[in-house]
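Visitor: following is a predicted model, sequence given first.
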Amino acid sequence: MKVKICGLMDSETALKAAEYGADAIGLVFAESKRKVTPEKAKDIVSVLPAEVLKIGVFVNETKEEIERIASIAGLTHIQLHGEEPASFCQSLSFPVVKAISFEGNEALSEITQFPTDYILLDGPKGKYRGGNGIVFDWQQVNTSYLEGKKVILAGGLHLENVEEAIQIINPYMVDVSSGVETNGIKDLTKIKAFIEKVKTLPVGGKR
């Protein structure tokens, strides 16, 4: 099972996350308490191994600005967390992760028609589009809609609930941010424990 640590803001923490086994790191360029500048993101990306995915998080941003930031920072993937249409995904020159705040299976069936390999399932919208640490009811998700997609599961995951979440959704990757923080700051002990737990869990293999 793959792990993404999102909302990283410094090189030291990002490097440690990679050393602990993180497969992807998320850098937030949308309005958020975890927002970083393109230049700071470049510093973070520069210390990471090549095989770690560097995913930039954007909300309703212009194509030009996304491409500009991605080029400066050295991103490998773009995560779209707003109302971006399918045509917008196709217009970008980077692989896209399309995020959806799960609010029912009707919207889920529409989002899976997007021309992207990755779908990120997140909790309900809060103050920000993502990173709100809000769990949703995984049992409500009709996973048959997700066949053929690499599903990244986010939304309030932490050490105590990630095993249940994986058993129900069987995602390609799990995404954690607030669940590995203490007082709003990334906690290396929690990051290490979370990654170690996920890496030891059995994978169902449906996707």
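Guide: Cool, the structure landed. Numbers count the residues shown, from 1 in each chain.

Visitor: drop to CA atoms for contacts and neighbour counts, all remaining ones
Guide: Will do.

Visitor: buried ones in the biggest helix by length in the chain, by neighbour count?
Guide: Secondary structure of the chain read by DSSP state H shows that its longest helix is helix 188-200. Buried residues in helix 188-200, counted by 16 or more other CA atoms under 10 Å: 188, 190-192, 194-196, 198.

Visitor: next up, a structure to set beside the first:
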Amino acid sequence: MGQGSVERDPKDREPRARATRIKFCGLTRPEDVDLAVALGVDFIGLVFAARSPRRLDPMTGAALRARIPDRIATVALLMDASAAEVGAVVETVRPDLLQFHGAEPDAFCAGFGLPFWKAIAMGGDPDRALAGLGSFPHAAAFLFDGHAAGEPGGGGQRFDWTRLPDTLERPFLLAGGLDAGNVARAIATARPWGVDVSSGIEQSPGLKDAARMRAFVEAVRCADGDGAPRS
């Protein structure tokens, strides 16, 4: 599958030729953020969704965000939050990108002065989910996740990667049940612009495992032909 005609996300500061971007999501501890930075991931996701076991309050999120250098984009994940709640995260955390997992319409997602990614729930009716992509003309990218519509991400659910369309006009990330053991196969099958992992690098929800983090990055770099991870 091709990666579409768009090669860069607005916050991809150091694009690597044909490399798969890596997002670590649901980080809650300073040491996990520091290791993600050392491993050279492209995006770090902080979760502010009410129903997530990895949920942060804005002040804790801001403290973690302060540890992330400019070369790595900070992504704030939200789900069906009010405009006031999203605004508080934007003001306090200062993320580079927003990622929406709920029923938020395009105009709402685009209303906070930041690029946004729209998560597409592939765990229920993939055809219906894909039919709705046109409803988000302002999305900078799509994130195809394995959870069902109305459910939060991060649960480790996989979906059939072959159900994705052959071409997309915008970048997309693959999420849902990825780990070091299957991410190379996922990249070969779906040819995503990026991959997003949370539970696949954890000891338990929100507590990342250093060995799994390293193994995931190494697996992606090897799948791209880049060898060992940068550290």
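Guide: Perfect, I can see it now. Remember, predicted model here, so these are calculated numbers, not experimental data.

Visitor: what about the spatially most central residue of structure 1, helix or strand, and which?
Guide: For structure 1, the residue nearest the mean C-alpha position is Asp175 (4.8 Å; CA atoms, centre = their mean). Element membership of Asp175 of structure 1 [criterion: DSSP states H and E] is strand 173-176.

Visitor: cool, Leu77 of structure 2 as well?
Guide: Leu77 of structure 2 is part of strand 73-78 when elements are defined by DSSP H and E.

Visitor: in structure 1, what residues pair with that strand?
Guide: Matched against structure 1 by TM-score structural alignment, strand 73-78 of structure 2 falls on residues 53-58.

Visitor: quick one: average offset of the matching stretch versus structure 2, please.
Guide: With mean CA distance after the TM-score superposition for structure 1, stretch 53-58 of structure 1 departs from structure 2 by a mean of 0.7 Å once superposed.

Visitor: for Gly151 of structure 1, grab the count of nearby residues.
Guide: That one is not Gly; residue 151 of structure 1 is Val. Neighbours of Val151 of structure 1 under the rule other CA atoms under 10 Å: 24.

Visitor: same question for Val33 of structure 2.
Guide: If you count neighbours by other CA under 10 Å, Val33 of structure 2 ends up with 22.

Visitor: matching Asp34 of structure 2 against structure 1, which residue comes up?
Guide: Per TM-score structural alignment, Asp34 of structure 2 is aligned with Leu15.

Visitor: does its match count as helix, strand or coil?
Guide: Following DSSP: H, G, I helix; E, B strand; the rest coil, Leu15 of structure 1 is assigned to helix.

Visitor: where's it relative to Ile5 of structure 1, distance?
Guide: Leu15 of structure 1 sits 11 Å away from Ile5 of structure 1, going by CA to CA, to the nearest Å.

Visitor: same check, this time on Val162 of structure 1
Guide: 13 Å.

Visitor: of the two, which one has the most company?
Guide: Set Val162 of structure 1 next to Ile5 and count neighbours by other CA under 10 Å: Ile5 wins out with 26 against 21.

Visitor: tell me the secondary structure for that one?
Guide: Ile5 of structure 1 is classified as strand under three-state DSSP.

Visitor: aligned partner of it in structure 2?
Guide: Per TM-score structural alignment, the equivalent position to Ile5 of structure 1 in structure 2 is Phe24.

Visitor: residues near the closest residue to Gly87 of structure 2 other than its chain neighbours, how many?
Guide: Closest residue in space to Gly87 of structure 2, ignoring its immediate chain neighbours: Phe112 at 7.1 Å, by CA to CA, 6 or more residues apart in numbering. Residues lying near Phe112 of structure 2 (other CA under 10 Å) number 15.

Visitor: picking up where we left off before, what span of structure 2 is the strand holding Asp175 of structure 1 aligned with?
Guide: By TM-score structural alignment, strand 173-176 of structure 1 lines up with residues 194-197 in structure 2.

Visitor: mean deviation of the matching stretch from structure 1?
Guide: Superposed on structure 1, stretch 194-197 of structure 2 shows a mean distance to its aligned partners of 0.4 Å (mean CA distance after the TM-score superposition for structure 1).

Visitor: so what's the gap between that stretch and the chain middle?
Guide: In terms of CA atoms, centre = their mean, to the nearest Å, the centre of stretch 194-197 of structure 2 is set 6 Å apart from its chain centre.
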